Every structure is written in C-alpha cells, then in structure tokens.
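*Asks:* Just to be clear, the model below is a prediction. Sequence and coordinates:
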Amino acid sequence: MIGAIKRAWANFRGFDLTGSTVPPMDGPLRPNAKLDAAPLLLELADVDNLVLRGQQILCSVGQEIHTLAPEIGNSGEALSITGTHSVGKPVTSMAAAGDLLAVAVEGEGIRIERPGGASTELIRPEGLNVECITAMAFADPSTLLIAVGSARNPAHRWKHDLMTKTEAGSVWRVDVGARSAVSIASGLAFPSGIIVSKDRLFVSEAWRHRVVSMGLDGSFQQIALGSLPAYPGRIAPAAEGGFWLAMFAPRNPLVEFVLKEDEYRSRMIETIDPEYWIAPSLVTGRSFLEPIQGGARKKLNMLKPWSPTWSAGLVVRCDGSMSMLRNYQSRADGDVHGVTSMCEADGRLLVGAKGSGKIVAIDELAGHAAR
C-alpha cells in the first residue's frame, strides 16, 4: 500500500524512482564546443594511446605503433606518420618514462622497449588478465602500475563488461626488473585510467563514474571525484601541475534504466549486435539502426547539440587533488567524439579521439582551443 502511494506521488510530482538520473553537465563541465574549434592535426581511424616518449610522439592503431612528427613547412599545425612498426596483436595500452616504453599487447603481455630499440622484454605476470590492460603508468623506471579493466572480458568487449554489470577490475604493481607483479586493488568496476602522484595513485573507475585515490600499495582508498555525468577514462599529467582526464562516453538516462532491467538486458545481449545496443559508444550517427533517432535528436533535419546521445568528446582539466577546473567538449552535433588518450607536447595538449579518428590540439597556456 505504501509503495503504491509512493509511486502515485512520484508520478504526480515527476520524481525518479528508478535511480536512472544522470548528473547534469554544469559548473566545470558546462557544455561548449572547444574540441570542435581546436585545430585538426591528423585524421587517423581508431587512433589510441597517445604518449610522449622522450621527444617522440607515439600512438597506436590496432596492432601498429606509429611515430608522429610535425609536417615540414606546416608551422607545426599538422602531424604526419614518420614511422610504423607492428607488434602482431592489438595494443590495448602504452606508457612511457623518458625513453622507456611499455606496450600492453592483447593476449600476450607487456613489452618493455628500451631506448633505440636495443632490446625488448616481455612481462606476463601470473594471474593478470593480459587481454584487458586498459591503462599503465610508470612510478619510476623500475615500477609500472597497471589497470586491468576486467578479469572476465578482453579490452575490446568493454560494452559487454558494462552490460553484464561485471566488477572484476584490478590494479597491479609490476617490478620491471624482476618481471613480477602483485595485485594491490581488486573488485573495481572497469578501471580505465591510472596515474601516479607522489605517494598516491589516481584510478578512474568507469562503470562507477568516479576517480578513486589510493596508496601505492592499494591502501586508504577514497573517492577523489565522484558522480560524474560521463565514463572516465585515461589520465595524463599536466606540465603546469594537475591532470587531464578523458571521459570516453557520456552517461544516458535510458542506459541507466536498461542496466536495472536484467531480463531485457539479457535478451538484448543475446539477440542484438553490440553496435546497436542501448549502451554508450565512442561514436554514433553512422547507421539508421542505432537507438534514439528521429524527433528525439533532430529538428528540421538539424541535429540538436543538446540531444540525447551515446557519444561525445570530453576532456577535463583537473588540479592536483583531481578537482575539476574546466573542460573541452564536442557535443552531440560535433565530430571529435570518443576521446581515449592525451599527451602534452610542445606546450599544448594533443587529444586523440578514437571514435572520430582524429588528433586535435588544445593550447593549455592560453586556456582555450589552440591557435
């Protein structure tokens, strides 16, 4: 009886009893189109894992690692591929410390590449799911911190991990010299970004929409940034202090609702191609089979910037305690969606939008899109 009265009152007042409300894009996350206004440096389908190794800019596409450099005679306003080598299997994450490069190869392990290509070591710690290494960061040249998104799914099945409500992620500390690893945190909901800050770790926990901090041994875990309106991903250091945080897809009330409907979600997983699930995506608008179309998104054949969307572009500037300061966005009608990696080079931030297949630049010193 009391439940019926509560539901009737909620229907009358417009309350949400399902818990599917998504926090608004407000304050430091106020909507803008700064990523779309930023200069395009390179179009490269499926670009991922932007890192700075010494003075070299590297990125991955599938099983290939590309070396990038400014185009000659172009005033540094464009990048070109100057070298490529294949590692044989998909690259899921990369991290650099000076000239040292760590490459996570799906199903194989972690390759440690020494300066000048003199040697390559393979680390495959026992108990660590090498198919789902989502992010890495060096604490020092001999210590590597690793985020494993899931113990049950490979990295490319991240939608399955969310839709099956799997919480089997972990954080590991690897001794590079001894080629050994120890788990320092477990039971995480798809950790997809990690960074070391003095004696603390910041780990983005995508499916719980938050960033947590912990000691280098996994102790004293606490929420550093919570109740986010998007799924947090990789974290990159900012030269002036603080961090850059990528959010690879926005949250959606319909997705939040579907996550509570177990029977519907199970049938969706069994019968529908993942491309067309009611689930977040790195890019949308490529097929008429996608959910939420028509009047919900367009008016007079124009896409509404504020329309419900599965994909967007979002980079957030955070201070040293991971508090948000400002953001750079590509909204529903933009074309810099699915930001998965970033790195600072030559005084500006390079942003890799895997969904749209683009690298754009942000001038942090000026506080707005680069020149």
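*Replies:* Arrived safely, thanks for sending.
*Asks:* C-alpha from now on. contacts and neighbour counts both.
*Replies:* Noted.
*Asks:* List the contacts of stretch 327-336.
*Replies:* With Cα atoms under 8 Å, 6 or more residues apart in numbering as the test, stretch 327-336 has contacts from 28-36, 303-309, 311-317, 337, 353, 355-358.
*Asks:* rerun at 7 Å
*Replies:* 28-29, 31-36, 303-307, 309, 311-317, 337, 353, 356, 358 (Cα atoms under 7 Å, 6 or more residues apart in numbering).
*Asks:* next up, a second structure to put side by side with the first:
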Amino acid sequence: MLFARKVTEAPGMTLEGVLGPNNRLDEAMAIHAEKPEAMSISAEGHLLFSSGNQIHRLRRWGEAPEDWARFDQPVSALSSNADGLVAVGLQGGAIAVMDQSGQPVDGWSVPSDLVSVGDCAFLSGDEIAVVDNGYRDDQNVLSIAPWDEVARGRVAVIGRFKEPRVVARALHCPMGITHDFAGGLILSELDRASIVDLSGRILQSGYPGYLGRIRKTDTGYVMACLSRRDPLIEFLKTEPVFVSDMKANLDPRYWISPRATPEISHDFPIELGAARLFGDVKPWAPSFSYGLVIELDGNLMPIASAHSRANGSRHAICDVCSWNGDLMAISRASGEILNLGSGSVP
C-alpha cells in the first residue's frame, strides 16, 4: 500500500527559552506619544519618532521631546541617513524627504500607484527603498492579511531627479526593511512570519509573532511583533469553509484575527476567553493582542525577547531600534515610546 507524503512546513518557534514570557515591556520606562508609529536615529544621534501628523525629536532620554516637523497626513514610516536626510512615509502612499533642520528637500519622485508606505530605508544619498504592503490605510491589515493569500506587497526605489523603479514584487504583506551584514536588503513579512530577501527567498521563518519592522544593530537585528501567533488562527487556516463564511458575513473588525489593542468585548468572538474570575485577566490567558520584541543574532536566530502578556497594555509593538546602547520600542496599543534599557542589545 502506498501512502502520499504530506508536505508540512517547518515547526514554528514556541514561546520558550530565550523567547519565554517576561515583563520587560511592562516594566520599561516610557514617554507618551499620540498615535506613535515609527522611529529613527538621526545623523546627530537624536531619536526621531512620529506622533500622528508630527515628528518629535528626543536629544537624550529624560529630556522633553521637541517638535521637529509637521505634515498634513499621519506619519507611517521613518528612515535617516548619515548625511542628515530623513525620509518620512505618509499615509496615502506619499514620501517627504527632509534635511537636518526639518525642511523639505525637493526632487524626489514617488510612484503614482503606491498604495502604502509601511517602511523605508536609504540606499544612498539619492535613493530610498520603500515598502508597500499593498493595503490601503483604511484597511485593517492585522485583520485582513492573515486570511489573504494574494501577494500584494512590493518594494520600490525612489530617487532624487530619477524615475522610480520596482525591485521586488509578489511579497506577502512586507512590513519592515533593513540592510543586512552583506550589504543587501532583507524584509519582514507579517503573517508568513518570515524574513526574506528582495527575491522573496526565505532566510528564516517560523517566528512566534506577526512581524512588524526589523532593524539592524551592531551585532544582529531586533524585530517588532504586532502580536503573537495564535493557535486558533493557525488551526482555522485548515478550515476553508469556516473562513469563507467568516469573511463573507462579518466585518473584518470581528474576524478571528490578531488585534492591536487588549480590549475585551462581548462583540468579539472568543475574546472573553481572556477573562478569568472576577474579570481578572491572567498573563497566560488566551489573547489576540500581545506585546513582543525579538532580538536576533547575525543569522536571524532569536537570542532574547521582551514581552507584554495578556494582562499587559503595551501591545502591538510596531517599531524598534537601538539608541545609545538602549533598546527602544513603540507600543501602538498604549501610545508610548518604551526604553527597555541595555538588555542584550549592544
């Protein structure tokens, strides 16, 4: 008797060992920001971070942030280069390039069909790689992308006084981009939990989170996760009839999907499973929102992590970086810039 061999994916990483739950995110020092989304280190060594339509500058931790620039649309991405230029992604698929004083630099052309600017990285003084995940700003990416098989994402390169060009297509919801140690570019994919190169080749996969942005450090990388991977969601991917009915009959807000905030409501299916005796939420309770930062070595393998569990509030970590030896992170859920201290980041 012959049996067909079932092709399976490599097992995903579990929240154990260096990925084991802790309270690093909940215990971190923090400053408030209104709808923070992105951060970057300027050429002068200052921390730039977005707050809605504005960018603030922090010269050193403990000082008050300064207003640096203001825009007509919310800021969706930030990147700086050594020459003092700052690329600012804006909702609606726009890009602005600013000088060190926060004044616009002209001559940069953006593709007219750019759907979003989820992240960006300078390739040189006159070229920027831009990540377009393929979803409009009014679409809930966390709800929709885990159930979408269409590879909508791409990477475009824009230049000063140059025509834009597309260098990567058919990517599954790319969220972050950074330089690797070989001089190339690598990207993080939200639902595929993978790090890929521009060709789409998987460099590492199986991470236990829905990936946000990835950033290079002196000795490796650090990666933001918008939530942890949920076993129920992974199981339902094997139930196409249920998923088809869910997508046809419910607003995406109510789909069984990862979420950015730890809110509990009877409107959400399964969510009340996170409530325990007298409404107390236990850290180990099931929850579709979670706070997770993963520190990686040069081979993209985890070496440390920081968590905000089911009973925490610092969920949906959307950006990270290493600044003055400290690990910094943005919690979209709590609206905070977090300083996790030196930790294992050099």
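*Replies:* On my side now, so go ahead. Predicted model only: the values in this text are computed from it and were never measured.
*Asks:* Can you give me the TM-score here?
*Replies:* Here the superposed chains carry a TM-score of 0.86, computed using TM-score structural alignment, normalised by the length of structure 2; 337 aligned residues with a Cα RMSD of 2.9 Å.
*Asks:* Among the contacts of stretch 327-336 of structure 1, name the buried ones.
*Replies:* Among those, those buried by neighbour count (16 or more other Cα atoms under 10 Å) are 29, 31, 33-36, 303-305, 307, 309, 311-317, 337, 353, 356, 358.
*Asks:* in what helix or strand does the corresponding residue of structure 2 for residue 94 of structure 1 lie?
*Replies:* If you follow residue 94 of structure 1 across to structure 2 using TM-score structural alignment, you land on residue 78. Using DSSP states H and E, residue 78 of structure 2 maps to strand 75-80.
*Asks:* Have a look at how far, on average, the next helix or strand after that strand is from structure 1.
*Replies:* Following strand 75-80 of structure 2 in sequence order, the next helix or strand is strand 86-90 (DSSP H and E). When structure 1 is superposed, strand 86-90 of structure 2 averages 1.0 Å from its matched positions, counting by mean Cα distance after the TM-score superposition for structure 1.
*Asks:* Tell me the helices and strands packed up against strand 86-90 of structure 2.
*Replies:* Judged by 3 or more Cα pairs under 7 Å, 6 or more residues apart in numbering; DSSP states H and E, strand 86-90 of structure 2 is in contact with strand 75-80, strand 94-98.
*Asks:* what do you get if the cut-off is 8 Å, keeping everything else the same?
*Replies:* If you count contacts as 3 or more Cα pairs under 8 Å, 6 or more residues apart in numbering; DSSP states H and E, strand 86-90 of structure 2 packs onto strand 75-80, strand 94-98, strand 119-124.
*Asks:* That one to strand 75-80, inter-axis angle?
*Replies:* Strand 86-90 of structure 2 and strand 75-80 are oriented at 170 degrees to each other (axes from the mean of the first three to the mean of the last three Cα atoms, to 10 degrees).
*Asks:* So which residues make contact with strand 86-90 of structure 2?
*Replies:* So strand 86-90 of structure 2 is contacted by 42, 73-80, 95-100, 117-122, 128 (Cα under 8 Å, 6+ apart).
*Asks:* Out of the helices and strands packed on strand 86-90 of structure 2, indicate the one that is most buried.
*Replies:* Counting by mean count of other Cα atoms under 10 Å, strand 75-80 has the highest mean neighbour count of these, with a mean of 26.
*Asks:* can you state the direction angle for that strand and strand 94-98?
*Replies:* Using the same axes, to 10 degrees, strand 75-80 of structure 2 lies at 40 degrees relative to strand 94-98.
*Asks:* how big's the offset between strand 75-80 of structure 2 and structure 1?
*Replies:* Using mean Cα distance after the TM-score superposition for structure 1, the mean distance for strand 75-80 of structure 2 is 1.3 Å.
*Asks:* Check what contacts that strand and list those residues.
*Replies:* By Cα under 8 Å, 6+ apart, strand 75-80 of structure 2 touches 37-43, 49-55, 86-91, 117-122.
*Asks:* Give me the buried entries from the residues you listed.
*Replies:* By neighbour count, with 16+ other Cα under 10 Å, the contacts of strand 75-80 of structure 2 hold 37-42, 49-55, 86-91, 117-122 as buried.
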